[in-house]
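>>> take a look and give me a structure for this.
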Amino acid sequence: MSGTPATVALTAAGIHFVAHEYAHDPGATNFGAEAAAVLGLDDDQVFKTLMTDVDGRLVVAIVPVSGKLDLKALATAVGGKKAVMADPKVAERKTGYIVGGISPIGQKTAHPTVLDETATLYDTVFVSGGRRGFDIELTPGDLQSITGAILAPIGRP
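Purely as a prediction, here's the structure:
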């Protein structure tokens, strides 16, 4: 396995993580649910990385794949008024990753990041490792540390 910007950043920071590669189905469109199913994990423990636009600035939202992002709660968490999903092309350009493989770690440009507070219910959580078919397992505290994330209730069932 070759390194991704996410694994390079974690290694450089001395943060322990476990890499999980799996065969990505090119027909799959719900990448987080696919990861949870293939890796045999609870959907609440696998988190998706969503790029949003809050009042004209990009904000990273990390929520369980089992639910949805509450855009109002996200805007409130970062002191904004309105949040919308970012244009996928902008997300790819600003993160250096492709949609379905956007990791919250090692993005080309650092963005304010909000992690759903349910992450703290688990000893470890899973996020994209920087490409489709590749997840990284790490502690919620380490995820928060490496991304500079704030914790907030931004997910909903």
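>>> okay, CA-based contacts and neighbour counts for the rest of this
OK.
>>> give me the most central residue, the chain.
Relative to the mean C-alpha position of the chain, the nearest C-alpha, by CA atoms, centre = their mean, is the one of residue 49, at 2.8 Å.
>>> pull the contacting residues for it.
Residue 49 makes contacts with 60, 61, 62, 63, 102, 103, 104, 127, 128, as judged by CA atoms under 8 Å, 6 or more residues apart in numbering.
>>> ok, the closest residue to residue 67 other than its chain neighbours - contacts?
Of all residues beyond its chain neighbours, the one nearest residue 67 is residue 157 (4.4 Å), with distances taken as CA to CA, 6 or more residues apart in numbering. Shown in contact with residue 157 (CA under 8 Å, 6+ apart): 66, 67, 68.
>>> the structure of the following sequence is requested for comparison with the preceding one:
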Amino acid sequence: MARKQASQGTPATAALAAAGVPFVLHPYSHDPSTASYGLEAAEVLGIDPARVFKTLMVDVDGRLAVGIVPVSGSLDLKAMAAALGGKKAGMADPATAQRRTGYVLGGISPLGQRQPSPAVLDESAASLDTILVSGGRRGLDIELDPADLIRLTGAVTARIGTGQKASPDR
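Next comes the predicted model:
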């Protein structure tokens, strides 16, 4: 996988470059009227939605955390809480998520966050050679090896996604 940066640098791409991690940028033209940023990315880029992951900020027992799940499904909040040893989880306030990460909604990347939070990556990523996550702004996704994402974010893996269909590319 080639490393690309060009003029599309974000804190996420800077973190990958600094770590020497190979990645591929996938810029696309974002439609501001879209209802689902992740599904828009999968459709516009022509990539299976099971390989495109969304980054969701969650409040687990009063602590912010990051859930990373395929856009083809949803986040199971009970499973997310359990993965972090918590009892209850709810979606974080959008303004809080933006302040914490330094990114806008629809562009929150699990990488290069202003204040990193504990992260959980859905276990479906383990069956894939590469996955795509937000590159730090709307209209930019980053393709990378899920093992690199785990290493750089300190993520744990667990079954936190619901409703998606895995499509291994190994």
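>>> overlay them and tell me the TM-score.
Here the superposed chains carry a TM-score of 0.99, computed using TM-score structural alignment, normalised by the length of structure 1; 157 aligned residues with a CA RMSD of 0.5 Å.
>>> ok, back up a step: please pull up the equivalent of the residue nearest to the centre of structure 1 in structure 2.
Using TM-score structural alignment to pair residues, one finds that residue 49 of structure 1 aligns to residue 55 in structure 2.
>>> you'd agree its match is in a strand?
Yes - according to DSSP: H, G, I helix; E, B strand; the rest coil, residue 55 of structure 2 belongs to a strand.
>>> any idea how far residue 99 of structure 1 is from the residue nearest to the centre of structure 1?
Here residue 49 of structure 1 is placed at a distance of 9 Å from residue 99 of structure 1 (CA to CA, to the nearest Å).
>>> go on, residue 82 of structure 1?
As defined by CA to CA, residue 82 of structure 1 lies at a distance of 23 Å from residue 99 of structure 1.
>>> which of these two has more residues huddled nearby?
Remark: of residue 82 of structure 1 and residue 99, residue 99 carries more neighbours, 20 against 15, as counted by other CA atoms under 10 Å.
>>> quick check: closest non-adjacent residue to the aligned partner of that one in structure 2.
Under the alignment (TM-score structural alignment), residue 99 of structure 1 pairs with residue 105 in structure 2. Closest residue to residue 105 of structure 2 in three dimensions, ignoring its sequence neighbours and counting by CA to CA, 6+ apart: residue 98, at 6.6 Å.
>>> got the contact list for that neighbour?
With CA under 8 Å, 6+ apart as the criterion, the residues that contact residue 98 of structure 2 are 104, 105, 108.
>>> strands along structure 2, start to end?
Taking DSSP state E, the strands of structure 2 run over residues 24-27, 53-60, 63-70, 74-75, 89-91, 119-122, 131-137, 140-144, 156-158, 161-162.
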